[in-house]
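[1] Need a 3D model of the following:
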Amino acid sequence: MAEQVGTLRRAPLSRDRILRAAVALADGAGIGSLSMRNLAQDLGVVPMALYKHVANKDELLDGMIDVVVGEIDPLVPDADWKHALRERILSARQALRRHPWAPLAIESRSMATPAILAYLDSMVGRLRAGGFSADLAHHVMHAMGSRILGFSQELFDPSRQAGRSGTAEPDPPAALPPEIAARFPHLAEIATAASHDDASVVGPGCDDQFEFEFALDLLLDGIERLHRRGWTSRHVPR
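    Down below sits the predicted model:
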């Protein structure tokens, strides 16, 4: 690590070097640690030197997001639309898992970055090339939501609900307090219904990768059925 930092400090300052150093800083210490001052310190330069390459922190975040999106595998060539989308979405998920701050950073932006727009455009393009109408492709993108980028807002993830992001392992499932369980019996029933593997790569608790792929496959299977039926959202007069 010290050798890597030394190499970074010897390299000429550039936009790409700044962005990759910012990604490394957020990966190691969390997005909350990101500041122009901390970044300059990591790079061994004065903060003002950064502004020659990035105008402000918003531009820095946009560039960091584009670095992460650049790690996503391209669409599988010569594959049917369903396989191509599934493989690329799972690649996107792995990229975002390497950078736990990225989902909230993406959600925080008021406008999509150029790399995100290019990514989404290519996914719609594959749907259209697969015979999807523009109408169905439109609704598919809505249904996929952030899952098309490899993440989803986890309903039962307290850190997501609190607006935080980190690398801490999730807590094992716990039974709801009796008074809460009595008031909300159906939630109590499913709270610990799934099997949990302490040796899972995603840690104890709900297997996030399984849950993500389960929902992704449900969506893709349903989309495939609509496509085969020639589904349209246009209302046909009775």
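[2] Every contact and neighbour count from this point should use C-alpha atoms.
    Will do.
[3] neighbours of residue 4, just the number please.
    Neighbour count for residue 4, taken as other CA atoms under 10 Å: 8.
[4] Over to residue 226?
    For residue 226, the neighbour count with other CA under 10 Å is 15.
[5] In which helix or strand does it reside?
    Assigned by DSSP states H and E, residue 226 belongs to helix 208-229.
[6] Can you classify the residue sitting nearest the centre point of the chain as helix, strand or coil?
    Nearest residue to the geometric centre of the chain (CA atoms, centre = their mean): residue 151, 3.9 Å. For residue 151, the assignment made with DSSP: H, G, I helix; E, B strand; the rest coil gives coil.
[7] And residue 188, by the same measure?
    Per three-state DSSP, the secondary structure class of residue 188 is helix.
[8] Now show me the structure for the sequence below, then we'll compare the two:
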Amino acid sequence: MTETRLPLSRDRILTAALTLADEEGLAALSMRKVAARLSVEAMSLYNHIGNKADILSGITDLVAGEIELPTPDFDWKGQMKARSLSAHRVLMRHSWAAAQFQQPGLPGPNMMTYLDATLGCLIAVGFTPAQADHARNTIDNHVYGFTLQRLTRPTRTREIARLAKKELKEISKSAYPSLYRRTEDLANATTPEVDDFDFGLDLILDGLDAMTRR
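    The predicted structure follows:
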């Protein structure tokens, strides 16, 4: 019995490319490797995809489509917090994507929907379009920056303590007393600290809330 092969399409190519990027990183992403995953020749991809850059923008837009969208609501802070937490979770799943979200260029349809919904939520509570965009950018700087740090720095208490003990030997207690004290706290920690993603996000949202009350 002959096996029926699904027809090649842009969606199938991007789905395969997304899986490849998640598993092996962007350095491994190539037309040849994506084609191999689909059991086709690399040249056949060009009937649906322009080039590797087209694949990269396409899979970045797929990731944007996974993020929970905010809606205009009286509880706009709750909407923006849920949206930001969702973005953080999604970007942690796709560890290569946080850096790609910050690249210049015209975004894809999912990203434009995501940006439009965010601006709409903020404009609905009284921010001007310019203020809404500045607010969105400030929130996203926190989301992307925190995510990149979480992906590159140790997160387990034992690992953090081990690294802090090593760094403590290189810090002068007399020259940098506050830095020494903080590093000493981390070196002696036995339980995890409270996740500071919410801490930073709440500071931003509370500051924006104060703007709406003025």
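[9] corresponding residue for the residue nearest to the centre of the first structure in the second structure?
    By TM-score structural alignment, residue 151 of the first structure lines up with residue 144 in the second structure.
[10] Check residue 106 of the first structure too.
    Aligned by TM-score structural alignment, residue 106 of the first structure pairs with residue 101 of the second structure.
[11] can you check residue 70 of the first structure too?
    Residue 70 of the first structure maps onto residue 65 in the second structure when the alignment is built from TM-score structural alignment.
[12] how much space is there between that match and residue 19 of the second structure?
    Distance of residue 65 of the second structure to residue 19 of the second structure, computed by CA to CA, to the nearest Å: 15 Å.
[13] State the helix or strand in which the closest residue in space to the match of residue 106 of the first structure that isn't next to it in sequence lies.
    Counting by CA to CA, 6 or more residues apart in numbering, residue 101 of the second structure lies nearest to residue 60, which is 7.2 Å off, once chain neighbours are set aside. In this assignment (DSSP H and E), residue 60 of the second structure forms part of helix 52-64.
[14] Quick check, residue 127 of the second structure in contact with residue 212.
    Yes. The pair formed by residue 127 of the second structure and residue 212 meets the contact definition of CA atoms under 8 Å, at 7.3 Å.
[15] still on that earlier bit, so for the helix holding residue 226 of the first structure, what gets flagged as buried?
    Buried positions in helix 208-229 of the first structure, judged by neighbour count with 16 or more other CA atoms under 10 Å: 208, 212-213, 216, 220, 223, 227.
[16] circling back to that earlier point, quick one: the residue nearest to the centre of the first structure from residue 82 of the first structure, how far?
    In terms of CA to CA, residue 151 of the first structure sits 18 Å off from residue 82 of the first structure.
[17] Can you name the residues that contact the closest residue to residue 100 of the second structure other than its chain neighbours?
    In space, residue 100 of the second structure comes closest to residue 60 once its chain neighbours are excluded; the distance is 6.8 Å by CA to CA, 6+ apart. By CA atoms under 8 Å, 6 or more residues apart in numbering, the contact set of residue 60 of the second structure is 97, 100-101.
[18] try it again with 10 Å
    Counting by CA atoms under 10 Å, 6 or more residues apart in numbering, residue 60 of the second structure touches 14, 18, 54, 94, 96-98, 100-101, 107-108, 110-111.
[19] For these, give me a markdown table that also has neighbour count.
    Formatted as a markdown table, these follow (neighbours: other CA atoms under 10 Å):
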| residue | neighbour count |
| --- | --- |
| 14 | 23 |
| 18 | 24 |
| 54 | 13 |
| 94 | 18 |
| 96 | 19 |
| 97 | 25 |
| 98 | 23 |
| 100 | 14 |
| 101 | 18 |
| 107 | 17 |
| 108 | 17 |
| 110 | 18 |
| 111 | 20 |
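[20] Strands - which of those residues land there?
    With DSSP state E as the criterion, strands contain none of those.
[21] Using TSV, lay out those residues together with distance to residue 186 of the second structure.
    As requested, these are exported to TSV (distance: CA to CA, whole Å):
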residue	distance to residue 186 of the second structure
14	42
18	37
54	44
94	29
96	28
97	29
98	27
100	32
101	32
107	40
108	42
110	40
111	38
